[in-house]
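Enquirer: quick check, what structure comes out for this input:
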Amino acid sequence: RISLYLSNSKIMDQYDEFGNYVGPELEDSDYDEGDDFGDVDDNEYENDGHMVVHDDEMDQDNTESNDNNRIVLHEDKKYYPEAEEVFPGVKTVTLDEDAQELNEPIIKPIKPKNFSILQKEAPALVYESEFLTSLMNTPTLIRNIAILGQFHHGKTVFVDTLVAATHADDWDPSKEVRYTDTRKDEQDRQLSVKSTAVSLVLENIKSKSYLLNILDCPGHVNFSDESTAALRAADGAVIVVDAVEGVMMNTERLIKHALQARLPICLVINKMDRLVLELKLPPQDAYFKLLHTLEEVNNLIVAHTHASAKPQRLSPELGNVCFAAGQHGWSFTLASFAALYCARHPRFGLNATDLAKRLWGDWYFNTEKNAFSKSKPSAGGVRTFVQYILEPLYKIYAHTIGETPE
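Expert: Below is the predicted model of the structure:
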């Protein structure tokens, strides 16, 4: 082993610190002998016949130490892993040029977003604003009303008819203003999202002015919290029902909430024009359709009224049922229609209150006796609601739709 060490030291003296050969010149035979070293087995024998076994682990450690001590150029050094190694499968793009315009700031200023479309200037009204404020000092003349109903049953458009009656300037009848939809998303989607309050001064049949604080509530079931909150602030609930669709699931839920709040209920049967234009029902069948809707609402009131309270009854002759067509801008009760007849035909000397009670139900006009009766005339006839209300409305629509452009 000492001889092996001495031979290795002699060999190392033939190379400088950079591994370059500095010993004597070698002949070709020396190169050939060096090439045969690879054919010798790993196990060698000493001169005395003993076998010398090389340690492979020692050789591996020597190899690793040589790799660590190897000189690497600066441009070949690797300090951090490549992006492809850290994020495999991700495409890396390097932008050498600035794509931002020169007139565009790096940090943009904050722009406040406006979602409201409220009018900045108050519209011209048929009454003075001082008159409205004076009514606020008289609680007996104030009515707080919540407009409730199923989704797309025409609550907002019905409120438009009330708002238009208080404006001095006429609205375009071909456009839906949706006055209480004060948000841009509500106008775009034609869907109420928030409850909107509006104060109006309206007159009754006797020309008595009242201050109405109207809460137009969303009809979508996802915004039912708005309706629940409005019922806490209201003195009464107005249920709007589509004349064609009738009572829906959300309508029943709203009636139940109104009864739980112990609020009086009024019914508005809206979209009466659909009975004429879409269903094309005869006046007699339209009457039975309205009667069915009214009975369905009354049954729900009886079912959800507290046992200790008396169920409220909704009926047109009682004045708590209104018929309307919000898209065409008209609405009426039996009392208002009776007052219209009495004003147009004063020579008959009719009383509007007595006439209104005979315009609903099984009432007929006997032309032979020139009087109203509960029994159907022998000559035949139709109910007074059909004869004096529905048939004139049908004639107006038939005349308007059937009119030629000339």
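Enquirer: from here on, contacts and neighbour counts on C-alpha atoms
Expert: Fine.
Enquirer: what's around residue 59, how many residues?
Expert: Applying other C-alpha atoms under 10 Å, we find 11 residues neighbouring residue 59.
Enquirer: my read: residue 197 touches residue 214, true?
Expert: Yes - assessed by C-alpha atoms under 8 Å, residue 197 is found in contact with residue 214 at 5.5 Å.
Enquirer: so between these two, which is more surrounded?
Expert: residue 214 (24 against 17).
Enquirer: which helix or strand contains the more buried one?
Expert: strand 209-216 (DSSP states H and E).
Enquirer: quick one: list the elements packing against that strand.
Expert: Here strand 209-216 touches helix 129-135, strand 142-149, helix 155-166, strand 196-203, going by 3 or more C-alpha pairs under 8 Å, 6 or more residues apart in numbering; DSSP states H and E.
Enquirer: now with 6 Å?
Expert: For strand 209-216, the packing partners by 3 or more C-alpha pairs under 6 Å, 6 or more residues apart in numbering; DSSP states H and E come out as strand 142-149, strand 196-203.
Enquirer: contacts made by the helix or strand in which residue 269 is found with the rest, please.
Expert: According to DSSP H and E, residue 269 maps onto strand 265-270. The contact list for strand 265-270 (C-alpha atoms under 6 Å, 6 or more residues apart in numbering) reads 237-243, 320-325.
Enquirer: export the residues you listed to CSV and tack on secondary structure and neighbour count?
Expert: Below are these laid out as CSV (DSSP: H, G, I helix; E, B strand; the rest coil; neighbours: other C-alpha atoms under 10 Å):
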residue, secondary structure, neighbour count
237, strand, 28
238, strand, 24
239, strand, 25
240, strand, 29
241, strand, 28
242, strand, 24
243, coil, 24
320, coil, 17
321, strand, 20
322, strand, 20
323, strand, 21
324, strand, 23
325, strand, 22
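Enquirer: returning to that earlier point: after the strand holding residue 269, next one along is what?
Expert: Trace forward from strand 265-270 with DSSP H and E and the next one is helix 273-277.
Enquirer: and that next one, what's buried?
Expert: 273-276 (16 or more other C-alpha atoms under 10 Å).
Enquirer: count the residues that sit near residue 201.
Expert: Using other C-alpha under 10 Å, residue 201 is surrounded by 24 other residues.
Enquirer: another one to check against the first:
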Amino acid sequence: MKAKLHIPSSRIRGARSVIAAAALAVMAGWAAPQAQAQEKTFLIGCSLPLSGPLVGFGEPMKEGAQFAVDTYNEAKAFPEAKFVLQCYDSKADPKETINIAERLADQADVIASISDFSSTATMAAADTYERAGLLQMTPSASHPDLTKMNDWMFRASETVNVYVPPMADFIIDKLGKKKVAVLQVQTDWGLAVADAFTKQLEERGGELVQQSVYKEGTTDFRAIITQLKRAQPEAIYLAMLEEEAANFAKQLKQLGMGDIPVVDSAVGVTPRSVGLAGGAMEGWYLATIFNPNNPDPNVQNFIKGFEAKYNRKADVWSAYGFDAATLIMQAATRAWPDVTRERVRDELANNTKDYKGANGDLSIDPETREVSRQHIFVSQVKDGKIQTVAEN
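Expert: The predicted structure is shown next:
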């Protein structure tokens, strides 16, 4: 399903009351089981980059997932049981992701795993989870082939085919630009993003004037920027990671191309990378599904509760973690009293429709296990902050 591009118009009292409100919002629309039994403990595994260059994604995802677990337990949404989040640092290393998957698979009380941030790391552990018959829920990996790998793979995010094409439309329709350069990281995700963007751009009558590929961890982009100067694009589209995007932004400005419109695929521009760029990302655009101005009570209660718990702003990554954990817990609750790995997997696949989450509404297709959403939002870096773009 192709999402529709949406460009909307534009404290917290006691932490306890806010988190309680978030709990009520998450549970809305379904009833907790009535049977009474001795409380059981179910473990939700967690494999995320909690150190290294991708910690800016992994840490808020972990915090969002932990907030979801705490909220669910405090609300007694599953009276017969409680959940415990068991997180490990994958460092975004595919080998480490496999090791963590093997460790979790051997623990009988683990009913599902939140794993991992990147498509490459997530795909590396897919066979391990499949052999163990253990649900693997990635909060954010968006490679279109992920859920095709096996029947145990799920995601709380949308594929590149949902959030990338609308940004090609945005460049043509809103920015009025047709000659575009693409810069992509050399990963499975980077390739998928570049392919989806180029296809939509050309279908809309745009022209790809330069496509550059760089290795993950690159810090010097001056040679690529020199090539961009020769190509003379009217806009640049990025499939980059945050530290690399920050370095690219600073060098782009230093080499006299700071005024060209830059549109990010949703991973390179983050609060952390904006800070690292030191003002060089000012004016950049990005796609996002998280809209802090969304009046939906589920979204607002999540934002207030998260900020009360962690004393910092919620973002799309913490929302992904919250939704991933909540989807798993709701599936386990529906499976009661037969809370097995297989039953949790089946409940998640077959009975997740119109879930009201931190990142808005979503449904999971029973056949493909893909997430569908209605809107993709556009944000922009303004005054050093990422802000939702106001409607013209």
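Enquirer: TM value for the aligned chains?
Expert: Once superposed, chain against chain, the TM-score is 0.30 (TM-score structural alignment, normalised by the length of structure 2); 164 aligned residues with a C-alpha RMSD of 5.3 Å.
Enquirer: so of the helices and strands packed on strand 209-216 of structure 1, which one's packed in deepest?
Expert: strand 142-149 (a mean of 24; mean count of other C-alpha atoms under 10 Å).
Enquirer: circling back to that earlier point, how about JSON lines for the helices and strands packed on strand 209-216 of structure 1, with distance to residue 338 of structure 1 added?
Expert: Formatted as JSON lines, these follow (distance: least, C-alpha to C-alpha, whole Å):
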{"stretch": "strand 142-149", "distance to residue 338 of structure 1": "24"}
{"stretch": "strand 196-203", "distance to residue 338 of structure 1": "17"}
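Enquirer: which one of those strands lies nearest to residue 396 of structure 1?
Expert: Evaluated over those, closeness to residue 396 of structure 1 peaks at strand 196-203, with 26.1 Å, by C-alpha to C-alpha.
Enquirer: hmm, who's touching that closest one?
Expert: With contacts defined as C-alpha under 6 Å, 6+ apart, strand 196-203 of structure 1 is touched by 180, 209-216.
Enquirer: and the angle for it with strand 142-149?
Expert: 120 degrees (axes from the mean of the first three to the mean of the last three C-alpha atoms, to 10 degrees).
Enquirer: strand 196-203 of structure 1 vs helix 155-166, what angle?
Expert: Going by the same axes, to 10 degrees, strand 196-203 of structure 1 makes 40 degrees with helix 155-166.
Enquirer: now tabulate the contacts of strand 265-270 of structure 1 in a markdown table and tack on distance to residue 251 of structure 1.
Expert: Converted to a markdown table, the contacts of strand 265-270 of structure 1 look like this (distance: C-alpha to C-alpha, whole Å):
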| residue | distance to residue 251 of structure 1 |
| --- | --- |
| 237 | 12 |
| 238 | 11 |
| 239 | 8 |
| 240 | 8 |
| 241 | 8 |
| 242 | 10 |
| 243 | 13 |
| 320 | 17 |
| 321 | 16 |
| 322 | 16 |
| 323 | 17 |
| 324 | 17 |
| 325 | 19 |
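Enquirer: pick the one among those closest to residue 142 of structure 1.
Expert: residue 237 (14.5 Å).
Enquirer: contacts only, for that closest one.
Expert: 145-146, 265.
Enquirer: nearest to residue 355 of structure 1 among the residues you listed?
Expert: Nearest to residue 355 of structure 1 among the contacts of residue 237 of structure 1 is residue 265, at 23.7 Å by C-alpha to C-alpha.
Enquirer: how many neighbours does the closest one have?
Expert: Residue 265 of structure 1: 22 surrounding residues under other C-alpha under 10 Å.
Enquirer: and if you look at residue 226 of structure 2?
Expert: With neighbours defined by other C-alpha under 10 Å, the count for residue 226 of structure 2 comes to 13.
Enquirer: what helix or strand is it located in?
Expert: Per DSSP H and E: helix 222-231 holds residue 226 of structure 2.
Enquirer: buried ones in that helix?
Expert: 224-225, 228, 231.
Enquirer: and after that helix, which helix or strand comes next?
Expert: As assigned by DSSP H and E, the chain's next helix or strand after helix 222-231 of structure 2 is strand 235-239.
Enquirer: distance of residue 47 of structure 2 from residue 112 of structure 2?
Expert: Look at residue 47 of structure 2 and residue 112 of structure 2: by C-alpha to C-alpha, to the nearest Å, they are 11 Å apart.
Enquirer: swap in residue 328 of structure 2?
Expert: 7 Å.
Enquirer: neighbour-wise, which of these two wins?
Expert: residue 112 (29 against 22).
Enquirer: now the contacts of strand 196-203 of structure 1 as JSON lines including distance to residue 339 of structure 1?
Expert: Output for these, formatted as JSON lines (distance: C-alpha to C-alpha, whole Å):
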{"residue": "180", "distance to residue 339 of structure 1": "30"}
{"residue": "209", "distance to residue 339 of structure 1": "17"}
{"residue": "210", "distance to residue 339 of structure 1": "19"}
{"residue": "211", "distance to residue 339 of structure 1": "22"}
{"residue": "212", "distance to residue 339 of structure 1": "22"}
{"residue": "213", "distance to residue 339 of structure 1": "26"}
{"residue": "214", "distance to residue 339 of structure 1": "25"}
{"residue": "215", "distance to residue 339 of structure 1": "28"}
{"residue": "216", "distance to residue 339 of structure 1": "28"}
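Enquirer: any idea which helix is longest in structure 1?
Expert: helix 283-304 (DSSP state H).
Enquirer: got the angle for that one vs strand 265-270?
Expert: 150 degrees.
Enquirer: name the nearest of the contacts of strand 196-203 of structure 1 relative to residue 392 of structure 1.
Expert: Nearest member of the contacts of strand 196-203 of structure 1 to residue 392 of structure 1, counting by C-alpha to C-alpha, is residue 209, at 29.4 Å.
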